[in-house]
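*Asks:* Provide a 3D model corresponding to the input given below.
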Amino acid sequence: MPTSSFTNTCASFLGVFAGLSTATYVLQEDFGNTAAFFDKFTFYTEPDPTHGFVEYVDQATAEESGLININDDSIYMGVDYTNVVADGGRQSVRLTSKDVYNHGLVIIDLTHMPGNVCGAWPAFWMVGPDWPAGGEIDIIEGVSLLENNAVALHTTTDCSINDMGFTGDLQTSNCYISAPDQGNNAGCGIKIPSTASYGDGFNDAGGGVYATEWTATGFKTWLFGHESVPTDISDGQPDPSSWPTPDAAFAGDCDFERHFWDMQIVFDTTFCGDWAGNENVWAESGNCATLAPTCPEYVGDNPAAFENAYWEIVSLKVYQESSTTEEGGEDLASRRQFGRRGVL
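*Replies:* Predicted structure coming up:
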């Protein structure tokens, strides 16, 4: 066949194929902003796996103590900021979604996240089973007086990322929790340059929307201020392909399908522990070490310092990618993206 005829035939075929199949994100889970929000989570009450100076409480205790409530069509999740604590730890909540997810788009609208305070360690993240086998992505995380959000992945061996395709600053490239020449459990991390990405800076900017896309080839995250949220997000038809370069992108020499599956969404605010309470971190956290010799001493003796350590959630939605034809059929693979891995 002449080259020109072959090219035209291929172009025609691809044009027909493109017209028959389009990839769009459709709403899978809307957590809402009423009391029903908490019905979609379990309240973790075991000792903190990160060895924090914290007591995670059940839902009834959290409600009675005012650690959770509904404020003007938003969800409030805070910590105890009235009691001096000598033993055990400061009361807080840790929520884990009842559903598990495989691929998709997670979009959270926040007007407030825990502010900068010595000893606090808040996080919004996703984690798979048998950690670190099922993987972990930290979407929002920081400690004490840090001003920038740190997005990170944590995996078993043989997963690393490239330094390209994002606007953030690569901190570490090996996602393996025990990678040589990296700190213990550092994973692969990207720092978001804007101080409006975390803590007081985020809150002073009026909050914003974090979007996280998870596909077979990796993860991408974006932060939008409320004045710059894409119209497609506001309309409930998110289209990441039309958004600017992501703040963080994780792709490279990694089999993401092997390292990440059945992920659950987690909120928590702990104190001290393996990161915020590390002696070196405490000593280097601004003026924290001048306030108390150790992190637990400060956290236990200064309840009022943690009044601002709360989450205020306007919405949390999870979308799945659905490939549809002109007849309205749905691609079988897309229906495997949510729910138990391998279960339709």
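*Asks:* When you work out contacts or count neighbours from here on, use the C-alpha atoms and nothing else.
*Replies:* OK.
*Asks:* Remind me what the helix or strand containing Asn69 packs against, helices and strands.
*Replies:* Using DSSP states H and E, Asn69 falls within strand 68-70. With contacts taken as 3 or more Cα pairs under 8 Å, 6 or more residues apart in numbering; DSSP states H and E, strand 68-70 sits against strand 75-77.
*Asks:* Mind giving me the packing neighbours of the helix or strand just after the strand it packs on?
*Replies:* Note on strand 75-77: by DSSP H and E, the next helix or strand toward the C-terminus is strand 90-92. Packing partners of strand 90-92 (3+ Cα pairs under 8 Å, 6+ apart): strand 54-56, strand 264-271.
*Asks:* repeat that with 6 Å
*Replies:* strand 54-56 (3 or more Cα pairs under 6 Å, 6 or more residues apart in numbering; DSSP states H and E).
*Asks:* which outside residues touch the following helix or strand past the strand it packs on?
*Replies:* Going down the chain from strand 54-56, the next helix or strand is helix 59-65, by DSSP H and E. The set of residues external to helix 59-65 that reach it, using Cα atoms under 6 Å, 6 or more residues apart in numbering, is Ile68.
*Asks:* before we move on, which element is Gly189 in?
*Replies:* strand 188-191.
*Asks:* typo on my end, Trp214
*Replies:* Going by DSSP H and E, Trp214 is in strand 208-215.
*Asks:* Could I get the buried residue list for whatever helix or strand comes next after the strand holding Gly189?
*Replies:* Next along the chain after strand 188-191, taking DSSP H and E as the criterion, comes helix 199-204. Burial within helix 199-204, assessed by neighbour count using 16 or more other Cα atoms under 10 Å, is assigned to 199-203.
*Asks:* Who's the closest spatial neighbour of Asn76, skipping the chain neighbours?
*Replies:* No, residue 76 isn't Asn; it's Tyr. Spatial nearest neighbour of Tyr76, excluding adjacent residues (Cα to Cα, 6 or more residues apart in numbering): Glu312 at 4.7 Å.
*Asks:* what's the helix or strand hosting that neighbour packed up against?
*Replies:* Glu312 is part of strand 311-324 when elements are defined by DSSP H and E. Strand 311-324 sits against strand 22-30, strand 75-77, strand 104-112, with contacts defined as 3+ Cα pairs under 6 Å, 6+ apart.
*Asks:* Here is a second sequence; please produce its structure as well for comparison:
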Amino acid sequence: MNVSPVPASPRLTSLSHGGGCGCKIAPGVLSQILQQSGAGAVIPPELLVGIETADDAAVYRLNESQALVATTDFFMPIVDDPYEFGRIAATNALSDVYAMGGRPIMALALVAMPVNQLPLEVIGAIIRGGQDVCRAAGIPIAGGHTIDSVEPIYGLVAMGLVHPDRVRRNADARPGDVLVLGKPLGVGVYSAALKKEQLADGHYREMLASTTRLNTPGPLLAELSGVHAITDVTGFGLAGHALEMARGAGLAVQIDWARVPLLPGVAELAAAGFVTGASGRNWAGYGADVLLADGLPTTAQALATDPQTSGGLLVACAPDSVQAVLEVFAREGFAQAAVIGGVQAGPVRLEIRP
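*Replies:* Predicted structure coming up:
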């Protein structure tokens, strides 16, 4: 069984009602909130990407050759080791910059902690984990904000730069495109098993390796003309983010389940019932627009909706660019990147096939 290093204080995951990207507001509820709050918003012509496509980050044109990518992401602990929690949260936040085709330039820390329950050294370890990830990305944490909170929360405001012509939205897939996924699925399943102290050491290490791997292929992929759309797979699961891609482009998306990479042991853990509550909320929010074909494994729905903390990039590219896309992933250390489906004209929906 996993024995991760924990301080002489409450388990971090015991102090929060959810963990990682599984903390996200359910997609159906979020849609209602955004619909009610969007009226009368100021939209300057320099705003290249806003909230209209549920994209990964906002993009604001600065000049002919530069656009600012801005995003924020924060959540409650997905692991008990404070340093690793900080690393995971920071990696996840920076992912949105990479997913837009940008390169991070700096970050601000968002820190909300129950200071009467957690030793200061634990809080310091969380912040140090985030700092080390930003150092690996080559950027500073240039400031931030802290508050006393009933639950531990950590994340970043992340900013980056991208050429306006290389911005890659989640909404620009084209008929005939091929879908490539950069990381295997199963982080939510792992986290459910970890919270019940049923995650093996090897699987815990796999979880950390996946969730702390920066999505550095993003800006390199954006340099390829055949790459039309990019998003990262996070709290809404593969199905939710693929469906956002379909809705944004007004197209149909198909996923071939047998080709979807999974983290080791995830299928067995899901079959044993280690599934997050967020998976069910995800399905309730968008399942009406997803067709599950006959012949799928019984765990397919749970795994397709499994919330991914710091998940992989989902790329829509022209068929003749697939090899170049896979080569970029391989050079950046994403050996499990795989072709998982495609895009075609037709009614907006997601179909998951065996």
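*Asks:* where does the TM-score land?
*Replies:* Superposed pair, TM-score by TM-score structural alignment, normalised by the length of structure 1: 0.27. Supporting alignment: 157 aligned residues with a Cα RMSD of 6.8 Å.
*Asks:* and the strand holding Gly189 of structure 1, what other elements does it pack with?
*Replies:* By 3+ Cα pairs under 6 Å, 6+ apart, strand 188-191 of structure 1 packs against strand 150-154, strand 169-172.
*Asks:* for the stretch 201-350 of structure 2, what spans make up the strands?
*Replies:* 227-232, 252-256, 290-292, 313-317, 338-344, 349-353 (DSSP state E, counting those that start in this stretch).
*Asks:* So which elements touch the second one?
*Replies:* Based on contacts counted as 3+ Cα pairs under 6 Å, 6+ apart, the elements that strand 252-256 of structure 2 packs against are strand 338-344, strand 349-353.
*Asks:* give me that answer again for 10 Å
*Replies:* Strand 252-256 of structure 2 makes packing contacts with strand 178-181, helix 237-249, strand 290-292, strand 338-344, strand 349-353 when contacts are defined by 3 or more Cα pairs under 10 Å, 6 or more residues apart in numbering; DSSP states H and E.
*Asks:* Quick check: which of the ones you listed is nearest to Asn92 of structure 2?
*Replies:* helix 237-249 (14.0 Å; Cα to Cα).
*Asks:* and that closest one with strand 252-256, angle?
*Replies:* Interaxial angle, helix 237-249 of structure 2 versus strand 252-256 (axes from the mean of the first three to the mean of the last three Cα atoms, to 10 degrees): 160 degrees.
*Asks:* Which residue comes closest to Thr270 of structure 1 once chain neighbours are left out?
*Replies:* With Cα to Cα, 6+ apart, the residue lying closest to Thr270 of structure 1 is Trp121, at 5.1 Å.
*Asks:* Quick check: which element contains that neighbour?
*Replies:* Assigned by DSSP H and E, Trp121 of structure 1 belongs to strand 120-127.
*Asks:* picking that back up, now flag whichever of the buried residues of helix 199-204 of structure 1 is closest to Cys188 of structure 1.
*Replies:* Of the buried residues of helix 199-204 of structure 1, the one sitting nearest to Cys188 of structure 1 (Cα to Cα) turns out to be Gly199, at 21.4 Å.
*Asks:* Please tell me how far that closest one sits from Gly225 of structure 1.
*Replies:* 14 Å (Cα to Cα, to the nearest Å).
*Asks:* likewise Leu153 of structure 1?
*Replies:* The value you get for Leu153 of structure 1 to Gly225 of structure 1, if Cα to Cα is used, is 24 Å.
*Asks:* Compare these two (neighbour count), which wins?
*Replies:* Leu153 (30 against 18; other Cα atoms under 10 Å).
*Asks:* Tell me how many other residues crowd Asn69 of structure 1.
*Replies:* Asn69 of structure 1 has 18 nearby residues by other Cα under 10 Å.
*Asks:* What's the local residue count around Trp283 of structure 2?
*Replies:* Other residues lying near Trp283 of structure 2 total 24 when counted by other Cα under 10 Å.
*Asks:* Quick check: it touching Val290?
*Replies:* Yes. When contacts are counted by Cα atoms under 10 Å, Trp283 of structure 2 is listed as touching Val290 (8.9 Å).
*Asks:* Next, the angle from the helix of greatest length in structure 1 to strand 311-324.
*Replies:* Longest helix in structure 1, counting residues (DSSP state H): helix 3-20. If you take the same axes, to 10 degrees, helix 3-20 of structure 1 sits at 130 degrees to strand 311-324.
*Asks:* gap between Leu181 of structure 2 and Leu238 of structure 2?
*Replies:* Distance from Leu181 of structure 2 to Leu238 of structure 2, by Cα to Cα: 9 Å.
*Asks:* Comparing those two, which residue is more hemmed in?
*Replies:* More crowded of Leu181 of structure 2 and Leu238, by other Cα under 10 Å: Leu181, with 29 against 25.
*Asks:* Surely the more buried one is in contact with Val339?
*Replies:* Yes. Leu181 of structure 2 lies in contact with Val339 (Cα under 10 Å); the separation is 6.4 Å.
*Asks:* Just give me the closest of the buried residues of helix 199-204 of structure 1 to Thr269 of structure 1.
*Replies:* The closest of the buried residues of helix 199-204 of structure 1, once distances to Thr269 of structure 1 are taken by Cα to Cα, is Gly199, at 12.4 Å.
*Asks:* And Asp96 of structure 2, how close does it get to Gly218 of structure 2?
*Replies:* For Asp96 of structure 2, the distance to Gly218 of structure 2 - Cα to Cα - is 9 Å.
*Asks:* Do a quick rundown of the helices in the stretch 201-344 of structure 1.
*Replies:* With DSSP state H, counting those that start in this stretch, the ranges of helices along the stretch 201-344 of structure 1 come out as 231-234, 256-259, 273-276, 279-284, 288-291, 295-301.
*Asks:* Many thanks, we can stop here.
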